[in-house]
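Participant: Here is a sequence with its predicted model. Questions after.
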Amino acid sequence: MEARWDLNRRKLRDLLDRESVDALLLLGAPNITYATGIREPTGAMLITRDCGDVILTSVLDYNRVSSMSPKDVAVKAFYRRSGEASVGMAMVPQSDLISGGLTDAVKQVLGNCNVKSIGADLQWADYASLNVAQQLQARDLSSSIAKVRAIKDDWEVQAILDSIAAAEQAFREAIELLDSSPSESEVEAAFYSSLMRQGAWGESFPTIVAFYDHTALPHHTPTPVRLQKPGPVLIDFGADMYGYASDTTRSMWHGEGGAEYKRLIELVAEAQAAAVDQIAPGVEARSPDLASRRVLAKEGLDKFYNHGLGHGVGVEVHEVPYLAPASTDVLEKNMVVTVEPGFYIPGVYGVRVEDMVLVTAKGARLLTRLSRIIS
């Protein structure tokens, strides 16, 4: 898979004309990764109409960020205290050093440009970054940036497929432990270890491994509880493969018995199929969600369905669009979304079945390859 971060940067640059701004200030790490492919970037990035693209980072991170930055993106280091300057002399070329904090650095870079208006991604900004944007009187273009990121190019879809493949391989290796009475934490560790051996950046989110009544906790954190008798198992997992995420959930019954739980897994899979059938360009994102709820309502389980059907996935595991009852998003071609209906009966058990699909001109294309029914 050839990463084409320049294409992502070009799509962001198109916002300059569309939004009538002279520069775009990227303050959130996910957006800088989206524009450059840099893992865990720090600082900020400027995309300008007349002065090129510049990453502003700390003296400490300068060499790391520079080593990963695209050749056509300049990297500058800022320092707040005079004592950092002497350190910077050794670590950073003098021409790339900027005195002052992030705000001063942004102002200096823009000083020689004909910049009259700035847009920024305030949704992802921390407190310090918000202060920068406010001083520059930047317009909040977070929603515009989110919409750009929601539509995937072919290479991005392939990156997501690679992430899915790595996660599925790690899942298969992790569940091999189930016969040895592992703890939830040990299964998570096996999953993470496999991802690292495959060269992933890591998990796309903290892996959920839940046994027994813990399956009724949608965002359960793995514990030392061991799988020592037959019962339900739920694993929600994903990989971060070179900047793009995946997200899958499987529910299963481990050991003898479990006929009723297995039947309910198939019911949730039916709800998922009903939702997938609704997915197509121009469809309101709430429609697939409502279709899945109608299936679970047949057995009164919709009252235990306490989250939205799904969400977009890209450089972040949760992105636009959001498939939920009150969503105002509209599905478009080349969006990648999760479809994850479920129900959770407190103190008893929960079931969730989650896959990823690509919105195509003809409907939904399933990207996940793992069987929905794990025996």
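Facilitator: Good, I have the coordinates. Residues are numbered from 1 along each chain as shown.
Participant: Could you use CA atoms for every contact and neighbour count after this?
Facilitator: Will do.
Participant: Can you report how many residues neighbour the closest residue to residue 97 other than its chain neighbours?
Facilitator: On the basis of CA to CA, 6 or more residues apart in numbering, the spatially nearest residue to residue 97 that is not a chain neighbour turns out to be residue 77, at 5.1 Å. Neighbouring residues of residue 77 were enumerated by other CA atoms under 10 Å; the total is 30.
Participant: again with residue 1
Facilitator: Taking other CA under 10 Å as the criterion, the count of residues near residue 1 is 8.
Participant: Can you check which helix is longest in the protein?
Facilitator: In the chain, taking DSSP state H as the definition, the longest helix is helix 154-175.
Participant: Counting by contacts, list what that helix packs against.
Facilitator: Using 3 or more CA pairs under 8 Å, 6 or more residues apart in numbering; DSSP states H and E, the elements in contact with helix 154-175 are helix 184-197, strand 239-241, strand 244-245.
Participant: Please repeat the previous calculation with a cut-off of 6 Å.
Facilitator: Where contact means 3 or more CA pairs under 6 Å, 6 or more residues apart in numbering; DSSP states H and E, helix 154-175 is packed against helix 184-197, strand 239-241.
Participant: Please enumerate the helices of this protein.
Facilitator: Using DSSP H, helices in the chain cover 5-18, 29-36, 62-68, 82-91, 102-111, 127-135, 142-150, 154-175, 184-197, 259-278, 286-297.
Participant: one more structure, for comparison:
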Amino acid sequence: METPISQSEQDYRNRQNRAIAQLRERKLSAFLVTNLQNIYYLTGFRGSAGVLLLGAVVSRLWVDPRYTLQAQVEGKGVEVIEERGRLLKAAATYLKKAEHARAGKAGIVGLEEGYLTWAAFQELRREAPGDVRFKPAGGLLEELRSIKDPHEIKHIRRASEISCEAFEEIRGLIKPGVSETDLANELEYRMRQKGAEGAAFETIVASGPRGAWPHARASAKPLEAGELVIFDFGAIVAGYAADVTRTVFVGRPDRKAQDLYKAVLGAQEAALAALCAGVPGSKPDRAARRFLRQLRLDRFFPHSTGHGVGLDVHELPRLAKGEKTRLRIGQVLTVEPGIYIRSLGGIRIEDTVLIGERGPEVLTPASKEHWVVGWG
């Protein structure tokens, strides 16, 4: 197990300060954070229960007794409060006493509406003072998270390296008779051996016709000679994910399979060539689709070309039709065109890519050329 890359309290305070600046722009006095990934991003606390009230003067993190000691060690830049009752109710009660709740327009508290049930919102309204207004502010932190700092990039880079090293190690196991689940389990085991906390998501191994399901789960089905096999996998390091897909052919590939593979690889190369800071997220997507359209294969490409990667496997930004948000330096995202044909299966090639000052940098080095296994 490798020594983790340390982050200082100042790193987390810097993130909190950037978030607080966004609060001021939106005329919010505070922000109630209920998305656990966002709590981790802002404070370093990785427990499975917690409520954070981010404020310009003081930020408070409520946890239940299971997490008090953990929060006191991991939580940076916050006051940790142990609460034996409902955490959200405790935060609402605090608002009754908080100075910012009695400061005129300062009594507007932002909410992560996508991470708050209707029942929880009603509880907030009951418990909070009448002069506090709640305003949806979801996406505020996700936008900040889309630009990775050097620590985050190091974590994602290492997760990407581990993912690809583990995949290269299991290539020799990919052969007729081996089940999809056995390969998925072995791949995840190898990633953990190399220092990953685990798999960033459930590893996909989909062979033959099952490969036409873009998100097929690994099954007990054994691989057969002459099949395409999609591997979609990623390690997680310090909470940060990698996401990579490779497609291999078991045995001697026929001309059709070779041509389709080259088409998907060409579409990915076209998207990568269009990927740079300042362009809208629709441009790389359009480049991939245009390449496949020239080969009359675009109708077999049903999903978007890519998505952001970080604490979540799927986050901002998006590479998709109609996406107007412009890409920025420091963003990390996938580029993953694919085609899926019911009678044949699927082919997808995916890399995790950093948008750098000099252009895109592919972080996932697993070969895309040596894709024939179990033959010769």
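Facilitator: Everything's here; your move. It should be emphasised that the depicted structure is a prediction, and the values quoted were computed from it without experimental measurement.
Participant: Fetch the TM-score of the aligned pair.
Facilitator: TM-score for the superposed chains, counting by TM-score structural alignment, normalised by the length of structure 1: 0.87, backed by 353 aligned residues with a CA RMSD of 2.1 Å.
Participant: could I get the helices and strands packed on helix 154-175 of structure 1 as JSON lines with distance to residue 70 of structure 1?
Facilitator: Formatted as JSON lines, those follow (distance: least, CA to CA, whole Å):
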{"stretch": "helix 184-197", "distance to residue 70 of structure 1": "25"}
{"stretch": "strand 239-241", "distance to residue 70 of structure 1": "18"}
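Participant: For residue 150 of structure 1, which of those is the nearest?
Facilitator: strand 239-241 (17.1 Å; CA to CA).
Participant: after superposition, how close is the closest one to structure 2?
Facilitator: With both structures laid over each other, strand 239-241 of structure 1 and its partner residues in structure 2 are 1.3 Å apart on average (mean CA distance after the TM-score superposition for structure 1).
Participant: sorry, back to before: would you format the helices and strands packed on helix 154-175 of structure 1 as CSV with mean neighbour count and distance to residue 103 of structure 1 included?
Facilitator: Putting these into CSV (neighbours: other CA atoms under 10 Å; distance: least, CA to CA, whole Å) gives the following:
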stretch, mean neighbour count, distance to residue 103 of structure 1
helix 184-197, 20, 37
strand 239-241, 29, 31
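Participant: What is the equivalent residue in structure 2 for residue 331 of structure 1?
Facilitator: For residue 331 of structure 1, the aligned position in structure 2 is occupied by residue 327, per TM-score structural alignment.
Participant: how much space between that match and residue 53 of structure 2?
Facilitator: 30 Å (CA to CA, to the nearest Å).
Participant: Same question for residue 157 of structure 2.
Facilitator: Taking CA to CA as the measure, residue 157 of structure 2 falls 31 Å from residue 53 of structure 2.
Participant: Ok, residue 80 of structure 2 next?
Facilitator: Residue 80 of structure 2 sits 11 Å away from residue 53 of structure 2 when distances are taken as CA to CA.
Participant: Now the counterpart of residue 271 of structure 2 in structure 1. Nearest residue, chain neighbours left out?
Facilitator: Here residue 271 of structure 2 is matched to residue 275 in structure 1, going by TM-score structural alignment. For residue 275 of structure 1, the nearest residue in space outside its immediate sequence neighbours is residue 288; the separation is 4.2 Å by CA to CA, 6+ apart.
Participant: what do you get for residue 55 of structure 1?
Facilitator: When the adjacent residues along the chain are set aside, residue 55 of structure 1 lies closest to residue 45, with 4.3 Å between them (CA to CA, 6+ apart).
Participant: Now for the residue opposite residue 374 of structure 1 in structure 2 once aligned: which residues touch it?
Facilitator: Matched to structure 2 by TM-score structural alignment, residue 374 of structure 1 sits across from residue 370. With CA atoms under 6 Å, 6 or more residues apart in numbering as the criterion, no residue contacts residue 370 of structure 2.
Participant: Repeat that for residue 179 of structure 1.
Facilitator: With CA under 6 Å, 6+ apart as the criterion, no residue contacts residue 179 of structure 1.
Participant: Tell me which of the helices and strands packed on helix 154-175 of structure 1 approaches residue 127 of structure 1 most closely.
Facilitator: Across those, closest to residue 127 of structure 1 is strand 239-241 (CA to CA), at 26.2 Å.
Participant: which residue numbers in structure 2 go with the closest one?
Facilitator: Counting by TM-score structural alignment, strand 239-241 of structure 1 corresponds to residues 235-237.
Participant: So what touches that stretch?
Facilitator: By CA under 6 Å, 6+ apart, the surrounding residues in contact with stretch 235-237 of structure 2 are 155, 159, 163, 196, 197, 198, 199, 200, 241, 242.
Participant: and if you look at stretch 47-55 of structure 2?
Facilitator: Looking at what lies outside stretch 47-55 of structure 2 - CA under 6 Å, 6+ apart - the contacts are 30, 31, 32, 33, 34, 59, 60, 61, 62, 63.
Participant: Would you reformat those residues as JSON lines and include neighbour count?
Facilitator: Shown next, in JSON lines, are those (neighbours: other CA atoms under 10 Å):
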{"residue": "30", "neighbour count": "26"}
{"residue": "31", "neighbour count": "26"}
{"residue": "32", "neighbour count": "23"}
{"residue": "33", "neighbour count": "25"}
{"residue": "34", "neighbour count": "20"}
{"residue": "59", "neighbour count": "18"}
{"residue": "60", "neighbour count": "18"}
{"residue": "61", "neighbour count": "28"}
{"residue": "62", "neighbour count": "25"}
{"residue": "63", "neighbour count": "27"}
